[in-house]
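Next input, structure requested:
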Amino acid sequence: METPNQKPASSRSWMVAAVLLTAGMIIGFVVASDLGWLSNGHAVPDGGGAPLVRPVATAPQPVLPGMGSQTFVEIAKAVKPAVVNIYATKTGKGDGAHATPFDDPFFRKFFGDEFFRRFEQQQPKEKKERGLGSGVIVDSNGLIITNNHVVGKADEIRVTLSDKREFKAKLIGTDPKTDIAVVKIDATNLPTVAWADSDQLEVGEFVLAVGNPFGLTQTVTLGIVSALGRAAGIAEYEDFIQTDAAINPGNSGGALVNVRGELAGINTAIFSQSGGNMGIGFSVPSNMARSIMDQLVKTGKVVRGWLGVSIQELTPELAKQFGVLDTKGVLVSDVMDDSPAKKAGVERADVIVEYDGKPMDSPTHLRNAVAQTPVGKKVSVKLIREKKPKTIDLAIVEQPKSMTQSGEEESAETVAPTGILSDLDVRELTDEVAGRYGMKSTERGVVVVRVKPGSTAEETGVREGDMIIEINRQPVTSLKTYERIAGKLPADEAVLLLLKRQGRTIYLTLRP
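Next up, the predicted model:
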């Protein structure tokens, strides 16, 4: 007998069947959708045959500002054929080439010629040092630019192209001061990379590094321009592009290209504590590399322009001393005799703010600009003198072969004045003092023989052996003038020193 709350068995069975039927339809729909049996506009059966499998979409390649319609894939395809492997071999003498006791006739007689011959045979006569790097084809007739440290001292240079062809290369010329070298192979119709104007590069811009790290051919890495105008202390003339594109050993001499596939730099060095990439790589800018290459190809050597000034960074302290509103500019600490600058009227303490139409913001920038100026070219130099703007026109001449002064050169008396200069001990410039510090006894000034450890002077950069030639723009010609000027200095004011160090003059500001 049914209770009031009970439902007929037939009703319960119907409900279970309905639930199962609904679940089956849902599962079937999901499976059919996953297998592509349902029409979705992308994959439909072909004439009633097997269903088409919908392909996984490829991520779209980014097209960045300035790239035009190119993608990184297209840039890499265009550049890689113009980047080559360079194998450089240097043959040197091994240990067996050094003199030994057996070269002495007495030892030969004592041990016998047979023993001597066997000893000789066991010694290496020569050893071969092999270097591996990269290069960039910049002329279809086989002209290749690379680094000096890759091929500079090689006895044999071999180049392998992207199509596996191998050539023996001829060294056209090298420039250790910028670490640039040019080699040539006997081939024609080669792929090349167009030059970029590296002056147009900006920090944050995408770049690709192409080379052969660790001998792995045709490797491309992506990064950005991290900084410009870097000096890394590895070459005499440096204006490096810094990038975080992965650069490793073997990349040296390879290409750094911009988003238009143009050669913006020659990869040269890495900053690394492990020997591998740490996200800091340096490249010689294309404008500098191209200028050096052109000279090497035409004359086999590099001729640099010369202005004839000693220059230094314009710090906020120095800018205040010389009445300059900001630190954009380069401070002239000395003007050399018989130089273009001297003849044109450039003076010590001038602040150069523009050279040949380009603003100058660092000594490195100005030095490189002058060096790359063609000899004989007339340039305009804008500067600030005594807080007033001034323009000077001059003609650049060839840089002298030696611009360093040779030195020769203590006093019985040491002076330690009170006040801000009390951290320095100085002496008259005598033959004895001059001889100790490599100076000329005919020079005028006093020599710092001791700097108090931990003092402001030491922290500011004053060193033993510095010659003080000016205090607050007043010349120091002797110990007496030094004492007279130093004795009148207010204890609570900054002091501007002009120092001579290893033939160069620099300004320093000491603050109480």
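
CA atoms for contacts and neighbours, from now on please.
Noted.

in the stretch 51-200 of the chain, which spans are strands?
With DSSP state E, counting those that start in this stretch as the criterion, the stretch 51-200 of the chain has strands at 83-93, 126-139, 143-147, 156-160, 166-175, 180-184.

Determine which of those approaches E458 most closely.
Nearest to E458 among the strands of the stretch 51-200 of the chain is strand 166-175 (36.8 Å), distances taken as CA to CA.

Pull out the buried positions in that closest one.
167, 169, 171-175 (16 or more other CA atoms under 10 Å).

isn't S362 right next to G329, touching?
Yes: at 6.5 Å, S362 counts as touching G329 under the criterion of CA atoms under 8 Å.

Show me the common contact partners of these two, please.
Counting by CA atoms under 8 Å, 6 or more residues apart in numbering, the contacts common to S362 and G329 are 313-314.

out of the strands of the stretch 51-200 of the chain, which comes closest to G487?
Nearest to G487, of those and by CA to CA, is strand 166-175 at 50.7 Å.

The closest one to strand 83-93, inter-axis angle?
Strand 166-175 and strand 83-93 are oriented at 80 degrees to each other (axes from the mean of the first three to the mean of the last three CA atoms, to 10 degrees).

Next up, the contacts around the residue nearest to L296 when sequence neighbours are not counted.
Distances taken as CA to CA, 6 or more residues apart in numbering place G173 nearest to L296, at 5.4 Å, with adjacent residues excluded. Listed by CA under 8 Å, 6+ apart, the contact set of G173 reads 181-183, 296-297, 300-301.

show me what contacts P124?
Here P124 is in contact with 94-97 (CA under 8 Å, 6+ apart).

and if we set it to 6 Å?
Taking CA atoms under 6 Å, 6 or more residues apart in numbering, we find P124 in contact with 94, 96.

here's the other one to compare against:
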Amino acid sequence: MRPIPTFSFALAALVCGALMPGLAASRMLPDFVDLVAENAPSVVNISTKQAPVTVEQLPEFSVPDLPEDSPLQDFFRHFFGEDGELPNDYLPSRSLGSGFIVSADGFVLTNAHVVEGAEEIIVRTSDRREFVASLVGTDKRSDIALLKIEGEGLPAVKIGTAQELKVGEWVLAIGSPFGFESSATAGIVSAKGRSLPTENYIPFIQTDVAINPGNSGGPLFNLDGEVVGVNSQIYSRTGGFMGLSFSIPIDVVMDVVDQLQTKGRVSRGWLGVLIQDVTRELAESFGMKQPRGALVAQILPGSPAEGAKVLPGDIIVTYNGRDILTSSALPPMVGITPVGDRVKLQVLRGGELVDLEVEIGELPEEDQLAARSSEPEKASANRIGLFVSELTPEQREQLSVTGGGVLVDDVERGPAEQAGLSSGDVILMLDNQTVQDLAGFNRILDAIPSGRSVAVLVQRGDGRMFHAIRVP
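You can find the predicted model right below:
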């Protein structure tokens, strides 16, 4: 036998050592087999029958006069009949989604948009049984619907909590993407407390779990087999999964369920402020070392915030003892606060911390404010590139401005344009001082040292927002 060179042993040891970390890492990946087997029976497919579309609901249409030998004749006869008239109604349309059983006696959770407008809701379990569900209630703001099917001993999920979720933690979704029932996909938690443009009262869980149309309303599980969220939305430019999916935290969902079962409706806490994030430039203008908190741009009339003497320009830094790092963190905290509770606010006002107490009201339905229109009288341009003028009584009424403020007539190239101001804006505050009139505005502006960033409170349409302007 030929002797084996010693360097071959060294090479083999080196190769094995290089492979071991990869092998060890592969062993650490989670195994979802048991998790899927235990929970798939609790996940259901949901289809709905919508109300039939009648002739009266359709736009006027007449069958074109086609030659008898035209290939389109068969097409129009199929849909419009031999006489060319529309049938009395069409087959009802169906929508597909997912859901899951939360109690052995047949309560089922799904998304509100899955069952919206449904004339009949059909729940199909993994063992091919079908139930006609009754709608207990819906909450459009959280996009949650509670259904009830008749049954006993049904396989219910285990309810967990989203509060203990950590970014990077493995999660699993089971649902019916594109109608393919009992499909399982896995990923990690990408972020927590996401605020979406469609709903800022829900602190969404962001994941990279593959969620597609049909997954809506399905459960999101942690590795302990507990439901931690309800899959609700995806970010997509194509209509399919692109790596961003959003789930409603189960803690929020179960609060909605409790209210639907006990009251038949859902109420949320309301503070009555319009807020915005504190940018680096705004933080500098307010004398803050770093951006934090929720900057109050507007107080709604008759709101709890107005009664508690919260002022525009206040920066809410704590809510009931909890720090507010970004403005998106505040609405969910307020929303889950029971109506009538008194909570403590700490606001930064004029560089000093001020403690306030407010009684939380109930979030009302959205109201629309009057639109604005004006034909202003121009004034001279100022050092930040604005043409501003006094507000006439008619303009104040049209723009719903009570006391103080100046109207931006035009914006030329300069700091104000860079900050996002535009003609028609009403400037209410400058450098943390209330603007009473044109003379007061000019006096405040003239006193600002060159090179300093200042906050400007602007009313635009039906909203107010702070902008940071660096004075040249």
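
hang on, the earlier thing: between S362 and G329 of structure 1, which is the more surrounded one?
Set side by side, S362 of structure 1 and G329 show more neighbours around G329, with 26 against 20, by other CA atoms under 10 Å.

so what's the equivalent of that one over in structure 2 up against?
G329 of structure 1 maps onto G293 in structure 2, with residues paired by TM-score structural alignment. Neighbour list for G293 of structure 2: 315-317, 324-327 [criterion: CA under 6 Å, 6+ apart].

do the same with L14 of structure 2
If you count contacts by CA under 6 Å, 6+ apart, L14 of structure 2 has none.

Does it lie in a helix or a strand, and which?
Per DSSP states H and E: L14 of structure 2 is located in helix 6-28.

In stretch 430-448 of structure 1, which of the residues would be classed as buried?
Of all the residues in stretch 430-448 of structure 1, those buried under the rule 16+ other CA under 10 Å are 430-435, 437-441, 444-448.

quick revisit: biggest separation within the contacts of G173 of structure 1, which pair?
Within the contacts of G173 of structure 1, V183 and K301 form the most distant pair, 13.6 Å apart (CA to CA).

Can you get me a residue count around the aligned partner of G106 of structure 2 in structure 1?
Aligning on TM-score structural alignment places G106 of structure 2 opposite G142 in structure 1. Around G142 of structure 1 there are 20 other residues, counting by other CA under 10 Å.

wait, G142 of structure 1 sits on N189?
No: distance between G142 of structure 1 and N189: 8.3 Å, which falls outside the contact criterion (CA atoms under 6 Å).

What ranges does the stretch 251-400 of structure 2 have for its strands?
Secondary structure of the stretch 251-400 of structure 2 (DSSP E, counting those that start in this stretch): strands at 269-270, 273-277, 294-299, 315-319, 322-323, 342-349, 352-359, 361-362, 386-389.

Would you mind finding the match for V303 of structure 1 in structure 2?
Under TM-score structural alignment, V303 of structure 1 pairs with S267 in structure 2.

Ok, A169 of structure 1 next?
A169 of structure 1 maps onto A133 in structure 2, by TM-score structural alignment.

next one: G229 of structure 1
Residue correspondence to structure 2 (TM-score structural alignment): G229 of structure 1 is matched to G193.

cool, and L497 of structure 1?
Mapped onto structure 2 by TM-score structural alignment, L497 of structure 1 lines up with V456.

after superposition, how close is the host helix or strand of its match to structure 1?
Using DSSP H and E, V456 of structure 2 falls within strand 453-460. On superposition with structure 1, the mean distance recorded for strand 453-460 of structure 2 (mean CA distance after the TM-score superposition for structure 1) is 1.7 Å.

Show me what secondary structure element comes after that strand.
Going down the chain from strand 453-460 of structure 2, the next helix or strand is strand 463-470, by DSSP H and E.

chain center to that following strand, what's the gap?
23 Å (CA atoms, centre = their mean, to the nearest Å).

what angle separates it from strand 453-460?
Compare the direction of strand 463-470 of structure 2 with that of strand 453-460 by the same axes, to 10 degrees and you get 150 degrees.

buried set for strand 463-470 of structure 2?
464-470.

closest to R280 of structure 2 among the residues you listed?
A468 (9.0 Å).

Now do the same for the closest one: its match in structure 1.
Aligned by TM-score structural alignment, A468 of structure 2 pairs with T509 of structure 1.

show me the contacts for that match.
The neighbours of T509 of structure 1, taking CA under 6 Å, 6+ apart as the test, are 495-496.

If we use 10 Å, what do you get?
By CA atoms under 10 Å, 6 or more residues apart in numbering, T509 of structure 1 lies in contact with 315-318, 321, 457, 460-462, 471-472, 494-498.

R304 of structure 1 too?
292, 368-375, 396-400.

Quick one, which of these are buried?
When neighbours are counted using 16+ other CA under 10 Å, the contacts of R304 of structure 1 contain these buried positions: 292, 368-375, 396-397, 399.

distance between the longest helix along structure 1 and the chain's centre?
Criterion DSSP state H: the longest helix present in structure 1 is helix 9-35. The chain centroid and the centroid of helix 9-35 of structure 1 are separated by 71 Å under CA atoms, centre = their mean.

Check stretch 157-172 of structure 2 too.
Here stretch 157-172 of structure 2 is found 19 Å from its chain centre; the criterion is CA atoms, centre = their mean.

so that stretch aligns onto which residues of structure 1?
Across structure 1, the stretch matching stretch 157-172 of structure 2 (TM-score structural alignment) is residues 193-208.

Could you do stretch 237-248 of structure 2 as well?
Using TM-score structural alignment, stretch 237-248 of structure 2 corresponds to residues 273-284 of structure 1.

Flag every buried residue along that stretch.
For stretch 273-284 of structure 1, by 16+ other CA under 10 Å, it's 277-284.

Kindly report the same for stretch 133-143 of structure 1.
Residues 133-139, 141-143 are the ones in stretch 133-143 of structure 1 that count as buried (16+ other CA under 10 Å).

nearest residue to the residue nearest the centre of structure 1 other than its sequence neighbours?
The centroid of structure 1 falls nearest to F240 when counting by CA atoms, centre = their mean (3.2 Å). Distance criterion CA to CA, 6+ apart; nearest residue to F240 of structure 1, sequence neighbours excluded, is R230 at 4.7 Å.
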